[in-house]
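Asker: quick one, structure for this:
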Amino acid sequence: MKRLDGKVAVVTGAAQGIGAAYAIGLAAQGAKVVVADIADTASVVAQIAAQGGRAIGCKVDVTNNESLNAMVSQTEALFGPIEILINNAAIFATLALKPFTQITEDEWDLVMRVNVRGPFQCAKAIVPSMRKNGRGKIINIASGTFLRGAPMFCHYVSSKGAIVGQTRALAAELGADNILVNCILVGLTESEGVKEHKQLGAAKAPTLAARLIKREMVPEDLLGTLYYLASADSDFITGQCVNVDGGAINY
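Answerer: I've put the predicted structure just below:
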């Protein structure tokens, strides 16, 4: 029996990169997966099907309640109530590194709307479905940039710090419902977005030098922690952050 057999999982921002790895991995562990993204999800859904898994793709704007509610209704009709939410959707790879004095208020607001308000709205939309199950796992995705206060990325770093706070606040509110809320702090990972980001190349050498595990981090390095937090193995853990970065930062 697989660790997540029969579980229904939603992964936002799952059309590519780390989100796609999450979706494919959860399906491999037996979950019925909703591949949610504003971009085309067909490729990821096809990969899951080719491996014998079950998945549907949903075009979802995480900042639009109508879009989120439609996804929940479709999911419940096809798979049943949702038990796992991976709040992965965020603006990251399209952001240019720049001094905070050059970040416009409109850019700041966009990052906060997607990276902070998005997970908040996703939780609001999906928690009623989890309550039908009598249990749930919300896994928020933050970043190691919050731990070290990475420069030239003030809006992104601030948004991921807010996710840590949101994780703790939701855990406190939802514990009585047996809905557990935890967070993964992700180190610099060789996703498509990072590989294509010209400015991030300069960060790779010092990041690798700081790691105790001397190699590049790939999306699959996050899957063991994801499975643990999504499964019954972590049924007495909530409000916590797990730092996955090869030992670069002690936390």
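Asker: switch to C-alpha atoms for all contacts and neighbour counts from now on
Answerer: Fine.
Asker: distance check, Val127 against Thr207.
Answerer: Separation of Val127 from Thr207 (C-alpha to C-alpha, to the nearest Å) stands at 37 Å.
Asker: what about those two, which has more around it?
Answerer: Val127 (23 against 18; other C-alpha atoms under 10 Å).
Asker: does the residue in the chain sticking out farthest from the centre count as helix, strand or coil?
Answerer: Most distant residue from the mean C-alpha position of the chain: Thr101, 28.6 Å away (C-alpha atoms, centre = their mean). Counting by DSSP: H, G, I helix; E, B strand; the rest coil, the backbone at Thr101 sits in helix.
Asker: got it, and Ile18?
Answerer: With three-state DSSP as the basis, Ile18 sits in helix.
Asker: contacts only, for it.
Answerer: Ser191, Pro219 (C-alpha atoms under 8 Å, 6 or more residues apart in numbering).
Asker: what's the answer for Leu200, then?
Answerer: By C-alpha under 8 Å, 6+ apart, the contact list for Leu200 reads Val194.
Asker: with the one 10 residues further on instead?
Answerer: Residues near Ala210 by C-alpha under 8 Å, 6+ apart: Gly247, Ala248, Ile249.
Asker: this protein: strands as residue ranges?
Answerer: Ranges of strands within the chain are 8-12, 32-37, 54-59, 84-87, 136-143, 179-186, 241-244, based on DSSP state E.
Asker: I'd like the structure of this one too, to check against the first:
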Amino acid sequence: MQLSGKVAIVTGASTGLGRAIAGRYAAEGAAVVVADINDPEPAVAEILEAGGVAVGQRVDVASEDQVTAMVAEVISRFGQIDVLVNNAAVSASLKQQPFEDIDLHEWRKVMDVNVLGVFLCIRAVTPSMRARRSGSIINIGSGTAIKALPRLTHYVASKAAVHVMTRSLARELGVDNITINAIAPGYFLTEGNLGNPEFLALQRDIAVQNRSIPRDAYPDDLTGAAVFFAGDQSRFITGQILPVDGGSV
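Answerer: Here you go, the predicted model:
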């Protein structure tokens, strides 16, 4: 019960890595807000059935008004926000293609969700965390931003922005005892990635071959790092980018 008494918002938590993190947080004693643009209730029901505490919030993280309303609702319900996990992102649905073929609308959508959404969520929770002089922010970046994967320029650029934002904000938030770190996953077999057969065929075998631990990666492989950064054992760690990829980076 490493997170007992904490309140955590996990964005993009209706499926995939976010859902796994939300479930693990609840199992560790946190009250979890499952935030997603898609229906969060199945994930909430799963947590409640396992004996955890969870509520759902339907939110588009790229909307300032919706993010502000979500945070206000969480504070009204629970009185505090201890942990924010910025996991929501456009990723699995993207097609690998030369950079000059990327549609401008798609580029802007990726940046709006993957970068602006992270910024808006951090900005919205910061006043509450500052008032209590405590908080943990975990951004989900990507190993692609470290290894510079080609043919996904918009996605790679967006995750690189998340990494640098993490390091920059650590300098601003540390004075208020707020930590901010990023986890950089490798290629995980999430529902979204399994549902994109073209991307799966291109990436799965290569990802496994490049790892020091040569096996597939599953959402549960990430949750330990997410618990660590949310818990009291990491209170003197901030501004770090942690690859979780079986030793690929």
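Asker: from Val208 of structure 2, how far off is Arg215 of structure 2?
Answerer: From Arg215 of structure 2 to Val208 of structure 2 the distance is 5 Å (C-alpha to C-alpha).
Asker: and Ala50 of structure 1, how far from Val242 of structure 1?
Answerer: To Val242 of structure 1, Ala50 of structure 1 is 31 Å away according to C-alpha to C-alpha.
Asker: which of those two has more neighbours?
Answerer: For Ala50 of structure 1 versus Val242, the count of surrounding residues by other C-alpha under 10 Å is larger for Val242: 16 against 10.
Asker: give me the spatial nearest neighbour of that one, chain neighbours excluded.
Answerer: Leaving aside its sequence neighbours, Val242 of structure 1 sits nearest to Ile184 (C-alpha to C-alpha, 6 or more residues apart in numbering; 4.9 Å).
Asker: equivalent analysis for Gln57 of structure 2, please.
Answerer: Of all residues not flanking Gln57 of structure 2 in the chain, Ala35 sits nearest, at 4.7 Å (C-alpha to C-alpha, 6+ apart).
Asker: show me what the lengthiest helix in structure 2 is packed against.
Answerer: Across structure 2, the longest stretch assigned as helix under DSSP state H is helix 153-173. Contacts defined by 3 or more C-alpha pairs under 8 Å, 6 or more residues apart in numbering; DSSP states H and E place helix 153-173 of structure 2 against helix 104-111, strand 135-140, helix 144-147, strand 178-185.
Asker: could you report the neighbour count for Ala14 of structure 1?
Answerer: Counted with other C-alpha under 10 Å, the neighbours of Ala14 of structure 1 add up to 30.
Asker: wouldn't it be in contact with Tyr22 here?
Answerer: Yes: the pair Ala14 of structure 1 / Tyr22 is scored as a contact, 7.5 Å apart, by C-alpha atoms under 8 Å.
Asker: who has more neighbours, Arg215 and Val208 of structure 2?
Answerer: Neighbours were counted for Arg215 of structure 2 and for Val208 using other C-alpha under 10 Å; Val208 has more, 19 against 14.
Asker: how close does Gly13 of structure 1 sit to Ile249 of structure 1?
Answerer: 26 Å.
Asker: show me which of the two is the more surrounded one.
Answerer: Between Gly13 of structure 1 and Ile249, counted using other C-alpha under 10 Å, the more crowded position is Gly13 (28 against 16).
Asker: ok, and the closest non-adjacent residue to the more buried one?
Answerer: Ala89 is the one closest to Gly13 of structure 1 (C-alpha to C-alpha, 6+ apart), at 3.9 Å.
Asker: neighbours around that neighbour, how many?
Answerer: When neighbours are counted by other C-alpha under 10 Å, Ala89 of structure 1 registers 25.
Asker: go ahead and confirm it touches Ala15.
Answerer: No: counting by C-alpha under 8 Å, Ala89 of structure 1 does not reach Ala15; the two are 9.7 Å apart.
Asker: which neighbours do those two share?
Answerer: By C-alpha under 8 Å, 6+ apart, the residues touching both Ala89 of structure 1 and Ala15 are Asp37.
Asker: any idea which residue sits dead centre in structure 2?
Answerer: Central residue of structure 2 (C-alpha atoms, centre = their mean): Asn87, at 2.0 Å.
Asker: ok, it - contacts?
Answerer: Contacts for Asn87 of structure 2 were tallied using C-alpha under 8 Å, 6+ apart; they are Val10, Thr11, Gly12, Ala13, Leu17, Gly18, Asn139, Ile140.
Asker: let's see that with 7 Å instead.
Answerer: Taking C-alpha atoms under 7 Å, 6 or more residues apart in numbering, we find Asn87 of structure 2 in contact with Val10, Thr11, Gly12, Gly18, Asn139, Ile140.
Asker: among the residues you listed, which recur in structure 1?
Answerer: Under the criterion both residues aligned by TM-score structural alignment, their matches' C-alpha atoms under 7 Å, these that remain in contact after alignment to structure 1 are Val10, Thr11, Gly12, Gly18, Asn139, Ile140.
Asker: most neighbours out of the residues you listed, which is it?
Answerer: Neighbour counts for these peak at Thr11, which has 30 neighbours (criterion: other C-alpha under 10 Å).
Asker: give the contact list for that one.
Answerer: With contact set as C-alpha under 7 Å, 6+ apart, Thr11 of structure 2 has these partners: Gly18, Val34, Ala35, Asp36, Val85, Asn86, Asn87, Ala88.
Asker: make CSV out of the residues you listed and add distance to Ala72 of structure 2.
Answerer: Compiled in CSV, these are given as follows (distance: C-alpha to C-alpha, whole Å):
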residue, distance to Ala72 of structure 2
Gly18, 21
Val34, 15
Ala35, 13
Asp36, 16
Val85, 17
Asn86, 17
Asn87, 20
Ala88, 19
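Asker: pick the one among those residues closest to Ala26 of structure 2.
Answerer: Nearest to Ala26 of structure 2 among the contacts of Thr11 of structure 2, counting by C-alpha to C-alpha, is Val34 at 10.6 Å.
Asker: look up the closest residue to Ile21 of structure 2, ignoring the ones flanking it.
Answerer: Thr223 is the one closest to Ile21 of structure 2 (C-alpha to C-alpha, 6+ apart), at 5.3 Å.
Asker: ok, back up a step: list of residues touching the longest helix of structure 2?
Answerer: Helix 153-173 of structure 2 has contacts (C-alpha under 7 Å, 6+ apart) with 91, 99, 107, 110-111, 114-115, 141-142, 144-145, 148-149, 179-182, 238-241.
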